[in-house]
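S.K.: okay, predicted coordinates and the sequence, questions at the end:
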Amino acid sequence: MNLWVKKSKFLIIGGVLLTLVFGGVALERYGYLGKLLSASEESKPAAAPAATAVAPADDPMKWPLVRSSVPTKRKLREWMTFTGTTRADVRVEIRSRVRGYLKECNVKDGAIVVEGQPLFVIDQEPFLYERDAAKANLDRAMAVRDRFKSNYDRTQTLLDGRATSAQQLETDRAEFFTAEANVASAKAAYETANLNLTYTVITAPISGRMGMQLIDEGNLVQADQTLLAVIESIEPIHAYFTVSERDLLKAPVLRPHMPMMEQRVAEGLMTTTMSPVPKADEIQVALGDSKEYAFSGEMDYTEYGIDASTGTTMRRVKVADPEGQLVPGMFVRVRVSVSPEQDRLLVKQQAVGSDQVGDFLLIIGADNVVEKRSVTLGPTEGDYRVIRTGLSEGENVVISGLQRARPGSKVRFDLVDESPATPASPTAGATEPATTKPVATKPAAAAAQPIQSTPAVLPAPKSPADHSQE
């Protein structure tokens, strides 16, 4: 027990001594370092006055560099573009009116046919027999009628001489009129047989392009059921497209046009403003992804009402295509003019930004400060976008480097001339392309372009030591 107590005392005393030794070494070391740090701070030269330093935000060379341009002003007509499909003006399915075996096909697949041209021939032999039988029945009925007519005339003569009874006259008269009716029935049967014979030769009901022959010679053709071929008219051709309810409200020219209501407005019976009828040059059609609208048309049908399931309504444009470039089933782009030609402001498409608030442009204003401006966009015109509201002519718009141009900050910019190319002198025989005018940072003395000018950096004032050296 005593031995354990003695060992504990020695351990406690040793721990206390080690703590004192390490604590003294630490105080001595950090005290010496503190003196060194204070001495180094005292040895540093005094900082220059705050007025002599140039803050990074005021250094023009540290402003981000962007490219900008002024909006282009052009006379444009606004269009709405829709995607549609083409259909033939008239499409006819060729079927036989009589039952029989197909004997002849007189045209090739895909041939151009004219109205009345013979296409198919059904076997005529059974119909010839039917016609001859109907003709024989007609002749027999006519012979019977003639005999009863003679009896009726004779009985009437005898009755005038009181040589027969009135009852016999009535009998002969009934037989004559019955025979007359039989002649009419036989004549109708004969004409029907003759008509069926003509139906064995199937002719083209319209002029156009014939499709593929759907049944070969020798097959049985059922009357009014078997489809033989399809003929589609070539010119003109129709383009069908749908218009949404939103676009319909924006463009009155796309609304249904009702002449009856227009007449009532002219008579003063109604005050409703009617939608104008598009002119020939206000509807244009382009093929696929072609940028050239090579066809013009006129709207000849507008569906009245909107489909509640799709929210759209159908429109049809009659397109003139004398060269036959359009065929049924093609995808086309139809654009409709929704405003007259007038001055519009355009900017490069890449200059338009968009966020949760809406569309915007970055405008470089006075002192090179960037302003975020909300704008209303119009349709596209090539690489440009029409700006309806929010932009004035001559303003400086950022077109490249939008990520570096923060609203409220200052920027440097290179002004790019985005105006359309203008024709050169007649002797040059060429047009001048759009040129780019880089503007470098200039001192404040260059006041020719105040928006692009960059404030000069003033040198720091000399210290008294520098003056003593001079």
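M.R.: Cool, the structure landed. Numbers count the residues shown, from 1 in each chain.
S.K.: only C-alpha atoms for contact and neighbour calcs from this point on.
M.R.: Will do.
S.K.: which residues of this structure fall in helices?
M.R.: Listed in chain order, the helices of the chain (DSSP state H) span residues 2-43, 125-160, 166-199, 245-250, 259-266, 464-469.
S.K.: ok, second structure coming up, stack it against the first:
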Amino acid sequence: MRVTGIGRAAATVLALATVGLAGCGQSGSAPAPAAPPPPEVGVVTVAPGRADLSVELPGRLEAYRVAQVRARAAGILNKRLFNEGSDVKAGQPLFDIDAAPYRASLASAQAQLARAEANLSQAQALADRYAPLAKSQAVSQQEALNAQAAAKQAAADVAAGKAAVQTAQINLGHATVTAPISGRIGRALVTEGALVGQGEATPLAVVQQVDKLYVNFTQSAADVMRLRQALAEGRLQRAGNGEAAKVQVLLEDGSVYAHAGKLLFSDLSVDASTGQIALRAELPNPQGLLLPGLYVRVRVAQAEVADGVLLPQQAVARGLSGDTVLVVAEDGTVSAKPVKLGPPQGGKALVLGGLKAGEKVIVDGLQKTKAGGKARPVPVAGPATAASAPASAASAKN
């Protein structure tokens, strides 16, 4: 088909318009993508408070009192009068030893005493009779003196007889073996028919008082010295306001024993072979749950800090240049703050300095941000406060 001049002109105009539109589309700039929002991080709000600095040490329980039941009278053991493993009272009969020989000895001593008393009565009567006769020279002075000496000798025989009777009564009493203290008695060490007390005081049983227990443990002398230095310099305060330090016992399953004890003393000298100082605490045991000889963990509150902050361990970055935490400002800016750490407390980091009340410390989502960046703080469980927890108080940093 033949194209006319008008048709060619129209085609040219259409082509130019299409090229113009394409050029306009290529020269226009695409819209920029929106900036991502700041990452969400978990924070705790700093609220300084008092923190007890405690030390956890291995210890061993010991009975408050231990008494060995021994046979002080020689003879054949007739009968055991208690149930093994039961609680006994002081003075309660425990064993019965054949007492026939001791009853005979007592009867003999009483007869000797009666004879001595009769002799005394006769000698004293004679001395009393001779006294006035000697003054009137009815009898010689020598006879009067002899009568007085005989009376005194008879009185001495009576005193010896009374002592012999008392000794026989004591020996007879020893034939019944009683509990020296109140407590829990163990197994019998002898059986009926055994000859006991022959030449020595035979052990029969052991009674232990367990309503209270001692806890014996040791602490490094170096830790004790560092703690004392910190207390002397005022960096730490003594726990308990001058009272005996509080002691808690941790059982094998990790639980804390219901009754707290108190520290009695720390030894005045250091064991030269171990470099340890011996300590002892007193622990109530009213239900008898704990047993002597049991190994336990002992938590002793030795000092306290007035303005401490507890943080999860992951919140603190440790490095050669020091320890730091990430803090979120009101505008969302993240910054690193150096902190001074004390001993760890119950799996948490104890901050002794470097933070102010109200600051928000990042404890969750640390991998999402860094110092100089932005973050959106979201509170996590509770504020960062100080609280009592186990620690090695003597290892506090200077």
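M.R.: The structure has been received and is ready for your questions. What you see is a predicted model; the values in this text were computed from it and never measured.
S.K.: quick one: TM-score?
M.R.: For these two chains in superposition, a TM-score of 0.70 is obtained (TM-score structural alignment, normalised by the length of structure 2); 335 aligned residues with a CA RMSD of 4.0 Å.
S.K.: on that earlier part again, can I get the helices of structure 1 in JSON lines with distance to residue 215 of structure 1 and mean neighbour count?
M.R.: Below are the helices of structure 1 laid out as JSON lines (distance: least, CA to CA, whole Å; neighbours: other CA atoms under 10 Å):
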{"stretch": "helix 2-43", "distance to residue 215 of structure 1": "107", "mean neighbour count": "10"}
{"stretch": "helix 125-160", "distance to residue 215 of structure 1": "20", "mean neighbour count": "17"}
{"stretch": "helix 166-199", "distance to residue 215 of structure 1": "18", "mean neighbour count": "17"}
{"stretch": "helix 245-250", "distance to residue 215 of structure 1": "45", "mean neighbour count": "13"}
{"stretch": "helix 259-266", "distance to residue 215 of structure 1": "47", "mean neighbour count": "13"}
{"stretch": "helix 464-469", "distance to residue 215 of structure 1": "110", "mean neighbour count": "8"}
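S.K.: now distance to residue 68 of structure 1 too, for these, in CSV please.
M.R.: Written out in CSV, the entries for these read as follows (distance: least, CA to CA, whole Å):
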stretch, distance to residue 68 of structure 1
helix 2-43, 49
helix 125-160, 85
helix 166-199, 76
helix 245-250, 32
helix 259-266, 50
helix 464-469, 45
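S.K.: which stretch among the ones you listed comes nearest residue 77 of structure 1?
M.R.: helix 245-250 (15.0 Å; CA to CA).
S.K.: which residues sit against that closest one?
M.R.: Applying CA atoms under 8 Å, 6 or more residues apart in numbering, the contact partners of helix 245-250 of structure 1 are 254-255, 306, 311-313.
S.K.: just the buried residues from those, in PyMOL please.
M.R.: To isolate the buried subset of the contacts of helix 245-250 of structure 1 in PyMOL, counting by 16 or more other CA atoms under 10 Å, use the following:
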select buried, resi 254+255+312+313
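S.K.: so which of the contacts of helix 245-250 of structure 1 belong to strands?
M.R.: When DSSP state E is applied, the contacts of helix 245-250 of structure 1 are split such that 312-313 fall in strands.
S.K.: stretch 111-127 of structure 1 aligns to what range in structure 2?
M.R.: Matched against structure 2 by TM-score structural alignment, stretch 111-127 of structure 1 falls on residues 86-102.
S.K.: follow-up on the earlier one: closest to residue 418 of structure 1 out of the helices of structure 1?
M.R.: Evaluated over the helices of structure 1, closeness to residue 418 of structure 1 peaks at helix 245-250, with 30.0 Å, by CA to CA.
S.K.: now the aligned residue in structure 1 for residue 158 of structure 2: closest residue in space, sequence neighbours ignored.
M.R.: For residue 158 of structure 2, the equivalent position in structure 1 is taken to be residue 183, counting by TM-score structural alignment. Nearest non-adjacent residue to residue 183 of structure 1, counting by CA to CA, 6 or more residues apart in numbering: residue 141, 4.9 Å away.
S.K.: related to what we said a few turns ago, what is the end-to-end distance of the match of stretch 111-127 of structure 1?
M.R.: 30 Å (CA to CA, to the nearest Å).
S.K.: correct me if wrong: residue 191 of structure 2 contacts residue 77.
M.R.: Yes. If you go by CA atoms under 8 Å, residue 191 of structure 2 and residue 77 touch, sitting 7.4 Å apart.
S.K.: neighbour-wise, which of those two wins?
M.R.: When residue 191 of structure 2 is set against residue 77 and neighbours are counted by other CA atoms under 10 Å, the residue ahead is residue 77, at 22 against 13.
S.K.: gap between the more buried one and residue 150 of structure 2?
M.R.: The gap separating residue 77 of structure 2 from residue 150 of structure 2 is 45 Å, by CA to CA.
S.K.: that concludes my questions; thank you for your assistance.
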